[in-house]
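Trainee: no FASTA, just this:
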């Protein structure tokens, strides 16, 4: 049996219970403090770190009597963040001392930011972190901490997408709590994308329940897709990049002409993502963003939900150095007149569905934008 002191996100009881999840075992917790330390936010990250601070006390919770399997689950979850356990002495509420293990970040790994507050963190990041942790822990015993850590960013993107999906309007004629029965949920794969598998039944149009159906879905996040349009010069800018899935299916032309696009990061709005991707991929700044639709890209196979925009901008130059090298992007842009774009659409030379949708939206709204 082992005692652990938690000062950060694992003080959030729902998260602690999810990570430690061991049926029939109740947690023995008590408030405690770690002398001569303080808790600081990690710069540009939604979690904290503990740092030495003479005379300060880091607030936290001591969890006593953890089992070997619970410690293994904790090490799996925290191992992906490159934290190490160290023996320390903590002070309990009654003033007595207790020995405990504490997770410390590896030296120089993170940059400390401002003061970190659990309540503020829970309000902003708690729900997202629970979704992310559920996906992480689903692969406990199947992947190493290092393997799961490579997918952390994508997992958080998917967690944010789950929260956004839950906020969309419900179907007034259906109640998913009774009209869909999940018999089994298996997270089959995790990487940049995830794959979830379910055995489920759903309410049929005649009111009966369907037979058990086995379905899989490509789990991904939300994306912003934006077509830059210059209403003064009446032209657009599109981008070209290599697309591995198009190559994998055997298409002889996997370099795709597309609209600018990118995943929406946690805490980012679709509009912010659109403006960020415009700068990264096309070196453009938008004067204004016109909303051109929101929809699932392929609802029969993927969870991707796209936010479509037309960006009003001064389109003056092309680039062959767009995208981020850190993400393996190699993007060039091309300026087209509006008529040339629509000719490519009408002759079916554009194979990217969001670009087709945006071009047709622009065709309907072009006169208004040029007025």
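Mentor: That came through fine. Nothing here was measured: the structure is a model prediction, and the numbers come from that model.
Trainee: CA only for contacts and neighbour counts going forward, please
Mentor: OK.
Trainee: buried set for the longest helix seen in the chain?
Mentor: Looking across the chain with DSSP state H, the single longest helix is helix 353-370. Under the neighbour-count criterion of 16 or more other CA atoms under 10 Å, helix 353-370 has 354-356, 358-359, 361-362, 366 buried.
Trainee: what's the distance between that helix and the middle of its chain?
Mentor: Centroid separation for helix 353-370 versus its chain: 29 Å, with CA atoms, centre = their mean, to the nearest Å.
Trainee: so how far is stretch 146-162 from its chain's centroid?
Mentor: Using CA atoms, centre = their mean, the offset of stretch 146-162 from its chain centre is 6 Å.
Trainee: for it, which positions count as buried?
Mentor: Under 16+ other CA under 10 Å, the buried positions of stretch 146-162 are 148-149, 151-152, 154-162.
Trainee: Neighbours of residue 316, how many?
Mentor: 11 (other CA atoms under 10 Å).
Trainee: you'd agree it is in a strand?
Mentor: No - secondary structure of residue 316 (DSSP: H, G, I helix; E, B strand; the rest coil): coil, not part of a strand.
Trainee: measure it to residue 258 for me?
Mentor: To residue 258, residue 316 is 18 Å away according to CA to CA, to the nearest Å.
Trainee: Check what contacts the longest helix of the chain and list those residues.
Mentor: 225-227, 231-232, 234, 258-259, 292, 308-310, 341-342, 345, 350 (CA atoms under 8 Å, 6 or more residues apart in numbering).
Trainee: and the comparison structure, right after this:
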């Protein structure tokens, strides 16, 4: 079998270990006549022909057929091609196979390992965990079509690992042992099933039980508030949840909201969504709460804000990203009118209810 040349992200030991399911023994290698490119935010790696170029990488010379099958599965899932090149290493070099984006592709910046490690490595590894969990279960071409949502979910998992809330009353992190994991549905959202046991409060392990979760991205809601005019801006749009439940009126009054994209902070997302959904440039962002809206069944985690914003007459309109079929109408309401909608039951979604009640508590302070 020809040697395998691994460059860019694929030579990162933690990523390669996830892909292969084991640690690999690599040796330094170089591909001459090539230039490495960091192509886009996910950290995809491309190789361009360049007579004077050299790409530093690693050689894997003892790859098994299973190793090659796992690498080929991962490569196809994330959109990499497989092709041949010449390498130079301690074993003398020669022909090798490699995985990278196939030309032509939009050129990015010249490959910089330090940049990739700082900005993309953690997301690449976490995305690979979900991809490789489906090895042997789902065709890689199916995963390629939904790699974007998989990356969004991976970013949410990384955020969950980094942002641990206090545990002054509840128990600290406890033992949960997963016997098996399945993903019976995945597209923009996913459903995951687990056979698991957990450490009970009496110290014993529970029997193995089956639990399922609806997996979605972390999200942001933001309510623009003008303390001088004492008014808020709500948005209205048709929502699939109420429609699927059988609600005769699936149009909902909400705060501005959206999922947090990979590489974004919650604050960045709030400001981007305000432009997309309401044409607004927000002022100071005031955190309301960060929470699971329905932890018994959903992974969704929401960061809610109030944004101090200038809201003159005429600022409300119809907005939305056309490519996402968004049709979003703004409503400029006085604070008392908004609270009357809470009282009448016309406001029906938890983030807006929570945010308006927070604003009711803090309104005097903000207006002063």
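Mentor: Noted; the coordinates are in hand. As the structure is a prediction and not an experimental result, all values here were calculated from the model.
Trainee: TM-score of the superposition?
Mentor: The TM-score (TM-score structural alignment, normalised by the length of the second structure) is 0.92; 364 aligned residues with a CA RMSD of 2.1 Å.
Trainee: In the second structure, what stretch matches the longest helix of the first structure?
Mentor: Aligned by TM-score structural alignment, helix 353-370 of the first structure falls on residues 350-367 of the second structure.
Trainee: for stretch 3-20 of the first structure, same thing?
Mentor: Residue span in the second structure matched to stretch 3-20 of the first structure, by TM-score structural alignment: 3-20.
Trainee: residues near residue 41 of the second structure, how many?
Mentor: By other CA under 10 Å, 12 other residues sit near residue 41 of the second structure.
Trainee: does it really touch residue 120, like I thought?
Mentor: Yes - assessed by CA atoms under 8 Å, residue 41 of the second structure is found in contact with residue 120 at 7.4 Å.
Trainee: what touches both of these two?
Mentor: Common neighbours of residue 41 of the second structure and residue 120 (CA under 8 Å, 6+ apart) do not exist.
Trainee: Helices along the stretch 201-350 of the first structure, start to end?
Mentor: In the stretch 201-350 of the first structure, the segments counted as helices under DSSP state H, counting those that start in this stretch are 244-248, 270-277, 338-346.
Trainee: which other helices and strands contact the longest one?
Mentor: Yep, that's helix 338-346 of the first structure we're talking about. Counting contacts by 3 or more CA pairs under 8 Å, 6 or more residues apart in numbering; DSSP states H and E, helix 338-346 of the first structure packs against strand 235-242, helix 353-370.
Trainee: what's the average distance of the first one to the second structure?
Mentor: Here strand 235-242 of the first structure, set against the second structure after superposition, deviates by a mean of 1.2 Å using mean CA distance after the TM-score superposition for the first structure.
Trainee: With the last one instead?
Mentor: For helix 353-370 of the first structure, the mean distance from the matching residues in the second structure following superposition reads 0.8 Å, by mean CA distance after the TM-score superposition for the first structure.
Trainee: mind checking the end-to-end distance for stretch 103-115 of the first structure?
Mentor: First-to-last distance for stretch 103-115 of the first structure - CA to CA - comes to 18 Å.
Trainee: that older thread, nearest to residue 64 of the first structure, of the buried residues of helix 353-370 of the first structure?
Mentor: Proximity of those to residue 64 of the first structure (CA to CA) peaks at residue 354, which lies at 53.5 Å.
Trainee: Do you have the strands of the stretch 101-250 of the second structure handy? List them.
Mentor: In the stretch 101-250 of the second structure, the strands defined using DSSP state E, counting those that start in this stretch lie at 109-110, 176-186, 190-198, 209-215, 219-226, 231-238.
Trainee: In the first structure, what stretch matches the second one?
Mentor: Read that as strand 176-186 of the second structure. Here strand 176-186 of the second structure aligns to the first structure at residues 180-190, judged by TM-score structural alignment.
Trainee: try the shortest one
Mentor: Aligned by TM-score structural alignment, strand 109-110 of the second structure corresponds to residues 114-115 of the first structure.
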